[in-house]
Structure formats: C-alpha cells, structure tokens
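>>> pasting a predicted model and its sequence here:
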Amino acid sequence: MRASFLFTSESVSEGHPDKVADQISDTIVDLFLAKDPQARIACETLTTTQLVVLAGEIRGKGIYENGEWAPGVLEEIEAAVRNTVKEIGYEQTGFHWNSFRFENNLHGQSAEIAMGVDEGANKDEGAGDQGIMFGYATDETPGLMPATLYYSHKILERMAADRHSGAAPFLEPDAKSQVTLEYKDEKPVRATALVVSTQHKPGYCLQGDNANPELYQELHAYVTKVLTETLPDGFVTEETKTYINPTGAFEIGGPDGDAGVTGRKIIVDTYGGAAPHGGGAFSGKDPTKVDRSAAYVARYLAKNVVAAGLAKRVTIQLSYAIGIAEPLSVYVDTHGTGTVAEAKLEEVLPQLVRLTPKGIREHLKLNQPIYKRTAAYGHFGRDPEGEGFTWEKTDLVDALKAAVA
C-alpha cells in the first residue's frame, strides 16, 4: 500500500431511500425471527412516492406454513413497516408513514432451496447460497474501521440524533456525507474535502422559490459545527474544502425524491471501499444466508486478528456453495503488516470458530431479532455491548495469540 495518498468514503442517513428499504427489510427479519428463530427470510423492499412494496420468500412456524399465512401476521407486517417509517421520521406529503400505499408480495420459500439448506439426519445445514464474503479490519480508528467511513457515519449519526431530539429542527430525514482524508505513512492526518447534503425544511437554501440566505446560513453554521466536532482535533483546517448542500436546495428527498431498493448501499454497509466486497447485500436476509452471516464472521475474525496485534490491517475472504456446509476456501491477506504467516492464520482461524452456517450462527448468536439497527450507519464498527453486533467483539484475542504462539 502507498504510504501517502488521499482516500474517500461516503455514508447515507437512515432517511436515504435505499436505507429506508434496508430498514424495512430488516424489520421483517426481526419480526419473523422473534416468532421463529429458525425462520427463513429473504425480503426485498421497494420505496417510492407514497408506496412501499415487499417481495421475497419466507418460511416459519407461526408465520407462513403449508402455503398459508398464520392468523394476524399480515396485519403485523404492515404495522411493523409503518412504524419503522414513522421512527425514521417521514411525515411528508410525498412519503408519510400513515398514508403510503402498501403491498405485501412475500410468498413461501422454494422447496428446492429448503431441501439443500435444511439440516438432515445425514447432513449438516448447508449454506443458503453460493458466494464470496470479505471481512476487514484496520488499526486506524478505535473501532478498527477505515477512518473515512467511520467519520462519514459519525457525521450523519450526530445529525440524526439532533433531528430526533429537536436540536436541529430544520433537518429532514434524508442525508448523505462524504469524507476525504489525507494519509501519511498509512495514517489519516487531515481532511482535505468534506461533503454533506441534507434534506431540510423549506427556506434553508440558496436557490428555488423558498430560498432564504439567512436560514441557509443557520443550516451551514450547524453542519460546519458538526464536522468540526465529529472529526479529530486538527483534521478540519483552513485548507479543507467543505461543500454543504452543493446543489443549492434539498427539500424533496427520501423515497419521494428517489426510489429506494434493498441492498443498494453495500459499500456504505461495509468498509467504504477500503476492502473488497463479494457483492451480496445483508438486509432482509436471515442468518442462514452466508451473504450476511459469513460476512459478519469474516469481520469478526479480521477484527480479532488486528486486536491481537497480529497485523495492522487484514482482509479475510470466505467462499461457499449452496447446500454445502463447510467453506470452500479461507484466504487471509495482512497487506505486509502481519507478524504471523498468513498461511498460519488460514489454518488457525477455522479451528477457533466453526465456519459452517450453523457454527457461525451459534457462535455469534445470530438467530435473534437484532437486525433492524444494523441497517443504518454501517454493520461494522458498532458497539458490541447489549444485544447484537456480537461480530464486533474481540473475545478471540487470547485464544488466537495462543494458537499462533
């Protein structure tokens, strides 16, 4: 890796249309797992002006059995979807939690998929699909995440918290951020460019029928304060180029401004472009789908490698075939920063965690309704305390050190 360079990552808020779709899909995952921890869910969501559409395949006790919905479940689904949109904060003419049109096109899971995935008397539970998954960790932030993505998320989290609390009543739910940092000797040292585009109440803009320069300055001053307080001391300088709502106005946003679909923000969800991505989305999928569970365990293993001091940064790849339990390959790259041979890590890591879908789910306790809160501000680099985000724990450090000693 080059010692000195510029690198950029972006984030999007909980009100971005694609993130609205992700949160709705994971609301369905949580609803069904709460009823049946072994439920199978593949839920896709489309959002647009005053419309939410669900599609996909499901199966579960007390949910959908023998081709029929259990009593009351359809009503629960719609209520949960509307409540998620309400919590995000959409009460706009073009998208309102209480009045959007709702379509539920979920149906039963294919019997052929079930046959290959389900555990049997003579076979372990197979992977829910084929694919490649990557995990990554770096020592450049406390959460062992890329700094550009870490601060992109933090900017929008702060703005969302201020919007919900009333500290920034001029903000609306849709927003995007982008952070460009200069690296020297592979460490981030300053911000060269910062971009924030946030939906706002009428008037907080420089262009359009509602333009009001005084109100825009209020928004501009607020966002500038957030940027300065979110990034480390000294990162924002007089040379930092800052762009706040560069189009001039952002009143129409969310699903009314642009359609949203589950799974379109996979780089935002993971490592901000600092690591490879296998292409599979997370939201809307139960943990038998290795797109989700194997990506979580790959992150878990990578974070523990860095936390153990065995590398400054590491990429781990896993691969699977549908219906087959064991991974087809385990690949480790420490990018020249490792203190242990990569081949040794490839040998040791599968001994510490069984990397079958069932083994991953049991080790990380994934058969729980923990997914809705993963669907905005990143699946990685989050606080592992409490329910969920078990893949962010560093409880393998001692065992890992002993295994490579």
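On my side now, so go ahead.

>>> please make it C-alpha for all contacts and neighbour counts, starting now.
Will do.

>>> mind listing the helices for the stretch 251-400 of the chain?
254-257, 266-269, 290-307, 342-352, 357-364, 397-404 (DSSP state H, counting those that start in this stretch).

>>> most packed of those?
helix 290-307 (a mean of 27; mean count of other CA atoms under 10 Å).

>>> now find how far off-centre it is within its chain.
In terms of CA atoms, centre = their mean, to the nearest Å, the centre of helix 290-307 is found 14 Å from the chain centre.

>>> so which elements touch it?
On a contact count with 3 or more CA pairs under 8 Å, 6 or more residues apart in numbering; DSSP states H and E, helix 290-307 meets strand 131-138, strand 313-320, helix 357-364, helix 397-404.

>>> so how far is the second one off the chain centroid?
In this case it means strand 313-320. Offset of strand 313-320 from its chain centre (CA atoms, centre = their mean): 18 Å.

>>> list the helices and strands it packs on?
On the basis of 3+ CA pairs under 8 Å, 6+ apart, strand 313-320 makes packing contacts with strand 131-138, helix 290-307, strand 329-333.

>>> can you list the helices of the stretch 251-400 of the chain in TSV and add distance to residue 215?
Output for the helices of the stretch 251-400 of the chain, formatted as TSV (distance: least, CA to CA, whole Å):
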stretch	distance to residue 215
helix 254-257	22
helix 266-269	30
helix 290-307	43
helix 342-352	55
helix 357-364	48
helix 397-404	51
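
>>> hang on, the earlier thing: closest one to residue 40 among the helices and strands packed on strand 313-320?
helix 290-307 (12.6 Å; CA to CA).

>>> which residues in the stretch 101-250 of the chain form strands?
Ranges of strands within the stretch 101-250 of the chain are 101-108, 131-138, 171-184, 187-200, 241-244, based on DSSP state E, counting those that start in this stretch.

>>> what's the most buried one of these?
Mean neighbour counts for the strands of the stretch 101-250 of the chain (mean count of other CA under 10 Å) peak at strand 131-138, with a mean of 26.

>>> take this one as well and set it beside the first:
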Amino acid sequence: MRKSYLFTSESVSEGHPDKVSDQISDAIVDLMLGKDPEARVACETMTTTQRVILSGEIRCAPMYDNNNPDWADNGGWAPGAKDEIEQAVRQTVREIGYEQDGFHWKTLTFENHLHGQSSEIAQGVDSSGNKDEGAGDQGIMFGFACDETPDLMPATLDYSHKILERLAADRKSGAAPFLEPDAKSQLSLRYENGKPVACTAIVVSTQHGKGYHEGEKEAELKAYVQKVVTEILPEGWISGDTEWHINPTGAFEIGGPDGDAGLTGRKIIVDTYGGAAPHGGGAFSGKDPTKVDRSAAYITRYLAKNIVAAGLATRCTIQLSYAIGVSKPLSLYVDTHGTAADGVSDEALENAIRGIEKLGGLTPRGIRTHLGLNKPIYRESAAYGHFGRQADGDRFPWERTDLVEDLKAALG
C-alpha cells in the first residue's frame, strides 16, 4: 500500500430515496421473521413521488399460503396480512420523517406485488433427508475491518455516517428544525503511513426548509453543519486548508422520493466499507438470512473484526464463496495486507477459522445459528451502514468481538 494518499467515502441519510427503499424492504423482512423465524423473504421496493411499490417473493405460513383454500379469495394472503404489510410501510416512512406534499406517509399510494417463493429455489435451499440446508444463491461475499476508528471501520465512511446520524437526531429532536430527511455526506482524508491524519474536503448536502438556501437562513444552516462536522471529526483534522462544500448546488427543498426515485440495494458501498474493501456485489436489505449475500457478508465482517480486535492484524479482508443449494462454502480467503502480528500468517488464520467448531463450518445454517440471525433485527441496519454499529443484545450481533479468545486459542 502507498503510505501517503487521499481517500474518500460517502454516506447517505435515512431519508435518501434509496435508503427509504432499503428500510421499507427490511421492515418487511422484520415483519415476516417476527411471524415465522424460518420465513423466506426477497422484497424489493421502489419509491417515487407519492408512491411505494413492493415486489418479490415470500414464504411465511402465518402471512401467505397460496395452497390454503380458505385464503384463495384473498390471493393466498391470510386475513389482515396485506393490511399489516401496508401499515409497516407507512410506519417506516413516518418514522423517517416524510410528511411532505411530494411524499407523505399517510397519503402516498401503496402497491403490494409480493408473491410466493419459487418452489425451484426453495428445493435448493431447504434441508431434506441427508441434505443439509443450502445457500440461497451463489456468490462471493467480503468482510473487512481495520484499526482506523474505535468501530474498526474505515475512517472516511465511519465519520460520514456519524455526521448524518447527528443531522437526523437533531432534526427529530427539534434542535435543527430547518432540516428535512434527505441528505448526503462525503469525506476526503489524507493518510500518512497508512493512517488518517487530516480532512482535506467535506461535502454535506442536506434537504432543508423553505428559504434556507439564501441570506441569513443559508448562513444559519451552513454554520450549523460546520459545527456538527467539527464536533464529530477528531481534533486537529480540520484546518484552514480544509475545503467545505455545503449544499453546493444551492436550493435543496425537493428531496427524497419526490426528488429522485429510490430502489432497494443501490447503496451497497455505503452499506459496507465505503470503497476501502472489495464488495461481492450483492445487496443486503429485503433478504432473509438464508440469502448468503446477507448472512455470509455479516459473518465475514464478524471474523475480520475479531481478528483485528484480537491484535492479530491491523487490517483484514476475508472472502467466502457459495453455490446455490450447497451448504459448505466453496472457498475461504484471508488477507491481512501485510499487517499481521509476528508469527501469524494468513494461511494460519484461515485454518484457525475452519477449526472453530461454534462457527458451524460457515454453512448458512451455522452462520445464522451462531449469530442469531433469524430474528426481526434488520430495519435498523438499513441506514447509516450495516457495519461499525454497536452490538447490544440481539442488535448487530455480527459486530460482537466474542471470538477473540477462540482465534487466539486456535492459533496456539
């Protein structure tokens, strides 16, 4: 790696149209898993001006069964199920904060095009006889951790998330009543000897109330954003040489799905590592944890984070790969980028991971069992990043660092 360079990552707020879609899709995942921990969900959401459209496939016996003759007149839906889905959608939009003419939780038009899961997909995933439960799809998944921040995340992304989280908290508390839900942030940091030392450029674009793009109101908004950023970034990173771009296009009153259509799964780099690590290409939101796009990405983050937390490396990338319908991973790859502790090799780490019994061989079922993923825990993950969050009870279990001693023991 180069020792001195500039690197940039961006984040988007919970009110960004793509993130609205992600949160709605994960609200549906949570609804289904709350009814049936073995539910299968692949929910895609599109949002646009005053409209939310759901599509995709589900299998959740308490909610949907197209073979139930009693529900035939309702298209296979249980009594009240469609109403529960619509209520979950509207409540999600309400909690984000959209009560605008162009997108309002109460008056938006809602369409539900969810239907039953393909039997051909189901037969590959379900366990039967001597066949273990298979992966929900083929693919490659990456996890990453580094020691740039206390969250063991790339600093450019971690702080970009935190800026927008503060804006959202102040908007909802009334501390910044001129803010509206849609926002984006971007940080460019200068690295010396591989460590972030200064912020060279800051971009924050936030939707705002009427008139906050000119005169005293604009000055108030910009002063507020500068104060937030200065409080969040480490001391000394901002200087007179730092470039500031706050709402550089001018007015930003029209935002969210009214300003631009949103789709589930379009912010996969924001969701993961801000471009500081590879990405396998699969989105997370809207998918139940049999889909290894989600669960294997979570376990690779968990493994990489525990390696760094254990002091076995300061930077770690892990890859897993799967075939649809096959339970065991096809490959496991560890790369510590030359930062491993003395006497620790990447191959030794791979062997250590394979030998830890509690990981269940990194099969889809083993991953879900170890991390406790068959629970309604996903909506909160759908904004401000799936990684670098605080593990707490059932929340963000892939952020736990409870594998540290197992890894050390496995390495001897």
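All right, it came through fine. This is a predicted model, so every value here is computed, not measured.

>>> just to revisit the earlier point, among the strands of the stretch 101-250 of the first structure, which comes closest to residue 258 of the first structure?
Comparing those by CA to CA, strand 171-184 comes nearest, at 10.5 Å.

>>> by how many degrees do that closest one and strand 187-200 diverge?
Angle of strand 171-184 of the first structure versus strand 187-200, following axes from the mean of the first three to the mean of the last three CA atoms, to 10 degrees, is 160 degrees.

>>> what's stretch 102-113 of the second structure aligned against in the first structure?
Using TM-score structural alignment, stretch 102-113 of the second structure corresponds to residues 94-105 of the first structure.

>>> for the equivalent of residue 300 of the second structure over in the first structure, give me its contacts.
When the first structure is aligned by TM-score structural alignment, residue 300 of the second structure is paired with residue 298. Residue 298 of the first structure is in contact with 133-136, 316-318, counting by CA atoms under 8 Å, 6 or more residues apart in numbering.

>>> now for these: which two are most distant?
136 and 318 (11.8 Å).

>>> count the neighbours of residue 332 of the second structure for me.
18 (other CA atoms under 10 Å).

>>> can you count the residues close to the aligned partner of residue 220 of the second structure in the first structure?
Alignment note (TM-score structural alignment): residue 220 of the second structure maps to residue 218 of the first structure. Using other CA under 10 Å, residue 218 of the first structure has 15 other residues around it.

>>> next one: the nearest residue in space to residue 218 of the first structure that is not next to it in sequence from residue 216 of the first structure, what distance?
Spatially, and ignoring its direct neighbours in sequence, residue 218 of the first structure is nearest to residue 204 (7.8 Å; CA to CA, 6 or more residues apart in numbering). Using CA to CA, to the nearest Å, we find residue 204 of the first structure at a distance of 4 Å from residue 216 of the first structure.

>>> those two: which is more packed in?
residue 204 (25 against 21).

>>> hang on, the earlier thing: I'd like the strands of the stretch 101-250 of the first structure written out as TSV, with distance to residue 304 of the first structure added.
Below are those laid out as TSV (distance: least, CA to CA, whole Å):
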stretch	distance to residue 304 of the first structure
strand 101-108	38
strand 131-138	9
strand 171-184	24
strand 187-200	20
strand 241-244	36
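
>>> out of these, which comes closest to residue 397 of the first structure?
Comparing the strands of the stretch 101-250 of the first structure under CA to CA, the one sitting nearest is strand 131-138, at 13.9 Å.

>>> neighbours of the residue nearest to residue 306 of the first structure when sequence neighbours are not counted, how many?
Nearest in space to residue 306 of the first structure, with sequence neighbours left out and distances taken as CA to CA, 6+ apart, is residue 312 at 5.8 Å. Neighbourhood size, residue 312 of the first structure [other CA under 10 Å]: 20.

>>> show me the contacts for residue 312 of the first structure.
138-139, 306, 334, 337-338.

>>> what about it, distance to residue 159 of the first structure?
31 Å.

>>> export the helices and strands packed on helix 290-307 of the first structure to a markdown table and tack on distance to residue 388 of the first structure?
A markdown table is the format used below for these (distance: least, CA to CA, whole Å):
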| stretch | distance to residue 388 of the first structure |
| --- | --- |
| strand 131-138 | 18 |
| strand 313-320 | 22 |
| helix 357-364 | 9 |
| helix 397-404 | 19 |
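
>>> what's the closest of these to residue 98 of the first structure?
helix 357-364 (35.8 Å).

>>> now do the closest one against strand 313-320, angle only.
Using the same axes, to 10 degrees: helix 357-364 of the first structure against strand 313-320 is 140 degrees.

>>> which part of the second structure matches helix 357-364 of the first structure?
Helix 357-364 of the first structure maps onto residues 364-371 of the second structure, going by TM-score structural alignment.

>>> test my guess that the residue nearest to residue 218 of the first structure contacts residue 221.
No. Counting by CA atoms under 8 Å, residue 221 is not a contact partner of residue 204 of the first structure; they are 11.6 Å apart.

>>> who wins for proximity to residue 397 of the first structure among the helices and strands packed on strand 313-320 of the first structure?
Of all those, helix 290-307 comes closest under CA to CA, at 5.6 Å.

>>> that closest one: average distance to aligned residues in the second structure?
Superposed on the second structure, helix 290-307 of the first structure shows a mean distance to its aligned partners of 0.2 Å (mean CA distance after the TM-score superposition for the first structure).

>>> excluding chain neighbours, what is closest to the aligned partner of residue 399 of the first structure in the second structure?
Here residue 399 of the first structure is matched to residue 406 in the second structure, going by TM-score structural alignment. Take residue 406 of the second structure and drop its neighbours on the chain: the residue closest to it by CA to CA, 6+ apart is residue 356, 7.1 Å away.

>>> tell me who's in contact with the equivalent of residue 282 of the second structure over in the first structure.
Residue correspondence to the first structure (TM-score structural alignment): residue 282 of the second structure is matched to residue 280. Listed by CA under 8 Å, 6+ apart, the contact set of residue 280 of the first structure reads 131, 133, 263, 266, 291-292.
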